[in-house]
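K.L.:
Need coordinates for the below:
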Amino acid sequence: MRILASAYACEPGAGSELGKGWNLAAEMARQGHDVTVLTCGSHHREAIERYRETHDWPDRLDFVWHDIPGWPGPGYVNAKGIRQHYYVWQMKARRVVAELHAQNRYDVIHHLTWTVLRWPSFLGGLGPRFVFGPVGGGQSSPWRLRNGFPDRGWKFEAKRDVLNMVSRFDPMVLRCLGQADVILVTDEATRRIVPPWWRDKAFVVTDIYAPSPAGDAQRQAGANRGLAILFAGRLEYWKGAQLALGALAQLKDRVPGLSFTIAGSGPEEGYLRAIAADLGMQDIVRFVGSVPHAEMNKLYAAHDVFVFPSLHDSAGQAIGEAMAHGLPVACLDLGGPGVVVDATCGVVIPTKGRSRAAVETALAHALAEIGSDTGRLASLQSGARARAGRLSYEQRVQDLVRSYY
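P.N.:
The predicted structure is shown next:
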């Protein structure tokens, strides 16, 4: 097939959305499709061209650098104004893609990144089949779990609630959804934002992907050390690391040798350090800061369980990476993680009607059970690797083409 992939975020060797945009497009080409990727040249051209000079390149993969004249992308580190840049980039992409389609006659136009429903694409109605997503963003933090949020968190969640409500009536969002032949969403909360008359073309699919399962040996808690728990992600209140701290505080005197590593940086690092100190967990918790993506393998290999109690993550690519290294995942039944994790590869904590204290207690109980039963831990480790195999980019592209193209 001839595919035009729209991927504002797209970069080889990166994690999160950047890596997803690259990996999906490259895998499509490896599977024999003619793929043209439209991406933001000012953000990604240098890295992609440097990669092309030093790595094998899929024969059928081509890039078109689309930029806004006089307004280069602000980058992802100090990303002030990036949402505005993205929106204008998307609006101007329509004419570029229309001209490309006149020359190449694509079969499918697929919007890959960004993956938020309220940030629409303008590439529908150009002739080819238009696939939008997977996109998320419809989730909302349960009110009872907002207890203890920093001030910034309360303000952000209120703004997010308003934006999700407004997006139901945003004419640009509605135009995008109406013109889409397929709408892929990451969870039921996001699917409910799609107007009822279009929900028959909206499908819930996971937006979490996994690399090839790693070859490091399975770990057994209690053999030479205690249970080693890992969290990896940006240190934002909505990632839920504070819930993991509250849960592990209940286990610090019950589980010998318990350790908790927090990998990442972000605005709530001070908030999380203060919680750890208040709970008397200085001897258990280790903050290691941002870890380069290429070095995460060692960190996964040194731990037994991955905890990711995010309150409204659409994806969370670290989940797929952790499972590829044989780490069972403990998460909440919210957003994308609650869709991809099941009893074969981890534990999903119900949140409906529960207070923060109740959720932390349930998470503590689940982690204690896993750590005390080496047979169950080994089974979950095997299940995590098997689940990672089903989340590979190779498998996911095959599923996309067969089910939605």
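
K.L.:
C-alpha from now on. contacts and neighbour counts both.
P.N.:
Fine.

K.L.:
Now do the buried residues in the top helix by length along the chain.
P.N.:
Using DSSP state H, we find that the single longest helix of the chain is helix 82-104. Residues of helix 82-104 classed as buried: 85, 86, 89, 90, 93, 94, 97, 98, 101 (neighbour count, 16 or more other Cα atoms under 10 Å).

K.L.:
and which of those is nearest to residue 306?
P.N.:
residue 86 (32.4 Å; Cα to Cα).

K.L.:
mind checking how far the closest one is from residue 45?
P.N.:
From residue 86 across to residue 45, the span is 16 Å (Cα to Cα, to the nearest Å).

K.L.:
And residue 98, by the same measure?
P.N.:
In this structure, residue 98 and residue 45 are separated by 22 Å, where distance is defined by Cα to Cα.

K.L.:
So which bits of the helix or strand containing residue 273 are buried?
P.N.:
Assigned by DSSP states H and E, residue 273 belongs to helix 269-278. Judged by neighbour count (16+ other Cα under 10 Å), helix 269-278 contains these buried residues: 269, 272, 273, 276.

K.L.:
Regarding the closest residue to the second one other than its chain neighbours, what is its secondary structure?
P.N.:
On the basis of Cα to Cα, 6 or more residues apart in numbering, the spatially nearest residue to residue 272 that is not a chain neighbour turns out to be residue 242, at 6.2 Å. Secondary structure for residue 242, judged by DSSP: H, G, I helix; E, B strand; the rest coil, is helix.

K.L.:
Verify the stated contact: residue 242 with residue 274.
P.N.:
No - using Cα atoms under 8 Å as the test, residue 242 is too far from residue 274 to be in contact (10.1 Å).

K.L.:
Mind checking what helix or strand follows the strand or helix carrying residue 42 in sequence?
P.N.:
Of the helices and strands defined by DSSP H and E, residue 42 is found in helix 41-54. Next helix or strand after helix 41-54 toward the C-terminus (DSSP H and E): strand 61-66.

K.L.:
That following strand to helix 41-54, inter-axis angle?
P.N.:
Regarding strand 61-66 and helix 41-54, their directions subtend 150 degrees when assessed with axes from the mean of the first three to the mean of the last three Cα atoms, to 10 degrees.

K.L.:
Alongside the first, I'd like the structure of this one:
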Amino acid sequence: MEISAPRGTKDIMPDSSSHWQYVERTAREVCRAYGYREIRTPVFEHTELFLRGIGETTDIVQKEMYTFTDKGGRSITLRPENTAGTVRAYLEHKLYGESQPSKLYYIGPMFRYDKPQAGRFRQFHQFGIEAIGSPGPIVDAEIILAAVEFFTRLGLKDLNLFINSVGCPKCRPVYRAKIQDALRGSLGEFCEDCRSRFDRNPMRILDCKNEKCQQLSKDAPRLADCLCDECRDHFAGLQTVLTAAGVDYQLNPRLVRGLDYYTKTAFEIQYPPLGAQSAVCGGGRYDGLIEEIGGSPTPAIGYAIGLERVILALEKQGLLPSTETGIAVFVAAFDDKTRVQAFKLAAELRKAGLACEMDYLGRGLKAQLKQANRYPARFVAIIGEEEAAQNKVALKNMQTGEQQLVDAGQVEQKIRAEMED
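P.N.:
You can find the predicted model right below:
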């Protein structure tokens, strides 16, 4: 029986890996420009971190986490997101003792037991940044701008930025009571998820993708009308800074995001051609999270970008770079007697920085030349008995067909000189 990859996972094959490297390189360049440093946290954490950090009422914790008991009897969870792990590392390694805010970014795999569909997998990859230690709206605007810059550098167009304020522990209880009063009479008509959210986190009802639920809640009270003065001023400040930076955005009063730890700013970037799963970036402020997992009250904000969806969007717009193919030189051995000299030359050329290949299957010279064309190789260095005896190489330019005898020690210089012409 042939074993295949588990459902919801995907092999990234060599022809595609260069696309991932391109996207990841762009992310790192943006982070460097904005002063964010890379952090690499474990792919699994103690389950308690996510129960306290993400919230026990979230779909992620209730339905989607990969949790197991290790051989020491500890409950361990593959990370479903990386904000909680980053905050845990921030506290454990006392980054709060450094100059604030701490500006961090990560790139890596996450794991959620979710229904696989276009751009959504059970093992998926995120690029995210976190700014920890600053309470003002300017840092909110900065990370939003960094996300926009990332997509701009990739050449993506037709993206929509939505922002909202989800309030704070002071004003959210007021909204909670209002939305419960407004929806209680029709609660039986909502989907099962929304009914379960009604008591636990009624604000999440606004995030339901079920069309009937959206219709039933379309006249629900607006969270913006219930904000306290602090949240209202913060949200107004964010809009002022974004406008000053020339960032186009839309207000979306239904944008609440799917994690309990968000406070004040929430935002999402969507690429509509992806259909129902159009969100390619989402984030917000989480001023209570660090205290929730054992630290002192510390303001923070961050976002995560799903790289599978980004690459899918780049494919749709024809923006992925061509896969790099070809090598500088193929070293061909005439027979078994000259194979060691061919290997020695290949090693020297690689050490000098030239992409080089040779035959490993004992093919004849004619078959080796065909193999060189398949790469394709710009040059073929042929070593026969006579060449080996004279410490020379027959160097053939595969573009011009010209062949010349070159000292073995001069092959690199000769190739570089011709490549520069």
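
K.L.:
TM value for the aligned chains?
P.N.:
Scored against TM-score structural alignment, normalised by the length of the first structure, the superposed chains reach a TM-score of 0.25; 182 aligned residues with a Cα RMSD of 7.6 Å.

K.L.:
which one among the buried residues of helix 82-104 of the first structure gets closest to residue 381 of the first structure?
P.N.:
Comparing these against residue 381 of the first structure with Cα to Cα picks out residue 86 as the nearest, at 39.2 Å.

K.L.:
Against residue 39 of the first structure, how distant is the closest one?
P.N.:
Residue 86 of the first structure is 11 Å from residue 39 of the first structure, where distance means Cα to Cα.

K.L.:
Same question for residue 27 of the first structure.
P.N.:
Following Cα to Cα, the distance that separates residue 27 of the first structure from residue 39 of the first structure is 16 Å.

K.L.:
now the buried residues of helix 82-104 of the first structure in CSV, with distance to residue 61 of the first structure?
P.N.:
As requested, the buried residues of helix 82-104 of the first structure are exported to CSV (distance: Cα to Cα, whole Å):
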residue, distance to residue 61 of the first structure
85, 26
86, 23
89, 22
90, 21
93, 19
94, 21
97, 16
98, 19
101, 16
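
K.L.:
Please identify the helix or strand for residue 110 of the second structure.
P.N.:
strand 102-111.

K.L.:
what helices or strands is that strand leaning on?
P.N.:
With contacts defined as 3 or more Cα pairs under 8 Å, 6 or more residues apart in numbering; DSSP states H and E, the secondary structure elements packing on strand 102-111 of the second structure are strand 37-38, strand 123-132.

K.L.:
Residue 230 of the first structure touches residue 248, doesn't it?
P.N.:
No - taking Cα under 8 Å as the definition, residue 230 of the first structure is not a contact partner of residue 248, at 11.5 Å.

K.L.:
Can you pick out the residue with more neighbours from these two?
P.N.:
A count of neighbours by other Cα atoms under 10 Å puts residue 248 above the other of residue 230 of the first structure and residue 248, at 29 against 24.

K.L.:
Roughly how far does residue 389 of the first structure sit from residue 323 of the first structure?
P.N.:
Noted for residue 389 of the first structure: a distance of 9 Å to residue 323 of the first structure, by Cα to Cα.

K.L.:
can you check residue 2 of the first structure too?
P.N.:
Residue 2 of the first structure sits 33 Å away from residue 323 of the first structure, taking Cα to Cα as the criterion.

K.L.:
In contact with the nearest residue to residue 394 of the first structure once chain neighbours are set aside, which residues are there?
P.N.:
Using Cα to Cα, 6+ apart and skipping residues adjacent in sequence, the residue nearest residue 394 of the first structure is residue 27, 6.3 Å away. For residue 27 of the first structure, the set of contacting residues under the criterion of Cα atoms under 8 Å, 6 or more residues apart in numbering consists of 393, 394, 397.

K.L.:
Let's see if you can find the most crowded of those.
P.N.:
Across the contacts of residue 27 of the first structure, the neighbour count under other Cα under 10 Å reaches its highest value at residue 393, namely 23 neighbours.

K.L.:
any idea how far it is from residue 3 of the first structure?
P.N.:
Computed with Cα to Cα, the distance linking residue 393 of the first structure and residue 3 of the first structure is 16 Å.

K.L.:
Remind me what the helix or strand hosting residue 371 of the first structure packs against, helices and strands.
P.N.:
Assigned by DSSP H and E, residue 371 of the first structure belongs to helix 356-372. For helix 356-372 of the first structure, the packing partners by 3+ Cα pairs under 8 Å, 6+ apart come out as helix 241-249, strand 346-349, helix 374-390.

K.L.:
make it 10 Å
P.N.:
strand 228-232, helix 241-249, strand 305-308, strand 329-332, strand 346-349, helix 374-390 (3 or more Cα pairs under 10 Å, 6 or more residues apart in numbering; DSSP states H and E).

K.L.:
Now do the buried residues in the longest one.
P.N.:
Think helix 374-390 of the first structure. Of the residues in helix 374-390 of the first structure, those scored as buried under the neighbour-count criterion (16+ other Cα under 10 Å) are 374, 377-378, 380-389.

K.L.:
ok, now stretch 231-238 of the second structure?
P.N.:
Buried residues in stretch 231-238 of the second structure, defined by neighbour count with 16+ other Cα under 10 Å: 231, 232, 234, 235, 237, 238.

K.L.:
For residue 129 of the second structure, state which of the residues you listed is nearest.
P.N.:
residue 238 (18.1 Å).

K.L.:
which residues touch that closest one?
P.N.:
136, 137, 138, 139, 140, 141, 142, 163, 165, 232, 244, 265 (Cα atoms under 10 Å, 6 or more residues apart in numbering).

K.L.:
The same query, at a cut-off of 8 Å, please.
P.N.:
Contacts for residue 238 of the second structure were tallied using Cα under 8 Å, 6+ apart; they are 137, 138, 140, 141.
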